[in-house]
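Asks: predicted model and sequence follow; I will ask about them next.
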Amino acid sequence: MMMDSFEYRLQARRPANYLALGFGLFTACAVLLAQAALWAWVPVGLYLAIVLWQLMRNPSDGLSLRGGSIDIYSDNKLIRRIPLAWIRSAQIRSGVFAPDECTLLMSDGNRIELPSAALPPARRLKRELQARGVSLA
């Protein structure tokens, strides 16, 4: 049976970072209107530089499930490809105040921790892995 592919990406260009840019610009305008001292521009300038750098670089983390394997991406590069046939089971934990975690238990006894930045929401990941025959521990 042919399974549709699934892909999840988390990029820097998302609404939260554009909101952070707006906050930085608002703060810069407030510092300008207040005619604040030069030292007040240092943290505002650093904050804006970091946000703009992230938006320009647009790093992307994620995973894709296709063709019988899991591909893990970090900073727009493929870092690992794991065949689904090698996976005995998966442990997926979702935290209230912590990021979701996924540990793959391999048929050779090894454990592989997937990077949390690359993971979709836990419920979706469980559904996608189960649809591809990976049992959940």
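Replies: Thanks, I have it. Keep in mind the model is a prediction, meaning the values are calculated, not measured.

Asks: going forward, measure contacts between C-alpha atoms and count neighbours the same way
Replies: Noted.

Asks: state the three-state secondary structure for the nearest residue to residue 6 once chain neighbours are set aside.
Replies: Nearest residue to residue 6 in three dimensions, chain neighbours excluded: residue 65, at 5.1 Å (CA to CA, 6 or more residues apart in numbering). With DSSP: H, G, I helix; E, B strand; the rest coil as the basis, residue 65 sits in strand.

Asks: my guess is residue 65 contacts residue 7, does it?
Replies: Yes. Here residue 65 reaches residue 7: they are 6.3 Å apart, a contact under CA atoms under 8 Å.

Asks: for the two, indicate the residue with more neighbours.
Replies: residue 65 (22 against 13; other CA atoms under 10 Å).

Asks: another one to put next to it:
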Amino acid sequence: MDDMAYEYRKQARRARGYIALALSMLLLEVTAKTPVQMWVQIAIWVFLAMTLWRLVQNRSGHLLITNSRMEVFRNGRKLGTFPLARITAARVRRRVFGNDECMLVLADGRRAFLPPEAIPPAERLCEELHARGVPLA
């Protein structure tokens, strides 16, 4: 492994997911004991279903940047290895709503988009790429 590697891991099962699960279960308990309108119960069930779906899916991402290469993983599978010398530019876009985006422009003209699960905060990603000599577009 090269010196000074930067590693970023992200997993869907985080504290916020379990807090949302506990909140939805608490709301269901309260609505079971007090009379509420049907649409309120439906909204809580939808929220609970979405929370459970996210926890079950458990999407994960992993990004490893060394002085010579970048490795990208999603859900435990290696998606690719990009030698830094073959990356002509990186475009990092910070979005207000939704996930940040990162596109790599390779020397042969191809473009590679990093999966949202493997993208660290935009500022940190830009710092790491700049420190390793990858031009930012």
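Replies: Happy to help now that I have it. Note that this is a predicted model, so its numbers are computed, not measured.

Asks: mind listing the helices for the second structure?
Replies: In the second structure, the segments counted as helices under DSSP state H are 15-33, 38-57, 122-131.

Asks: closest one to residue 103 of the second structure among those helices?
Replies: For the helices of the second structure, the distance to residue 103 of the second structure is smallest for helix 122-131, at 11.8 Å, taking CA to CA.

Asks: which residues are contacting that closest one?
Replies: Helix 122-131 of the second structure is contacted from outside by 6, 65, 92-94, 100, 119, 135-136, using CA atoms under 8 Å, 6 or more residues apart in numbering.

Asks: residue at max distance from the center of the first structure?
Replies: Seen from the C-alpha centroid of the first structure, the residue lying at the greatest distance (CA atoms, centre = their mean) is residue 35, 39.3 Å away.

Asks: number of nearby residues for residue 101 of the second structure?
Replies: Burial of residue 101 of the second structure, expressed as a neighbour count using other CA under 10 Å, amounts to 19.

Asks: actually residue 63 of the first structure, not the one I typed
Replies: By other CA under 10 Å, 24 other residues sit near residue 63 of the first structure.

Asks: spatially, what comes nearest to residue 84 of the second structure if we skip its sequence neighbours?
Replies: With CA to CA, 6+ apart as the criterion, residue 84 of the second structure has its nearest non-adjacent residue at 4.9 Å, and that residue is residue 69.

Asks: now do the same contact list for that neighbour.
Replies: For residue 69 of the second structure, the set of contacting residues under the criterion of CA under 8 Å, 6+ apart consists of 81-85.

Asks: repeat the analysis, applying 10 Å as the threshold.
Replies: Counting by CA atoms under 10 Å, 6 or more residues apart in numbering, residue 69 of the second structure touches 2, 5, 81-87, 132.

Asks: name the nearest of the contacts of helix 122-131 of the second structure relative to residue 47 of the second structure.
Replies: The nearest one, if we look at the contacts of helix 122-131 of the second structure relative to residue 47 of the second structure and count by CA to CA, is residue 100, at 24.3 Å.
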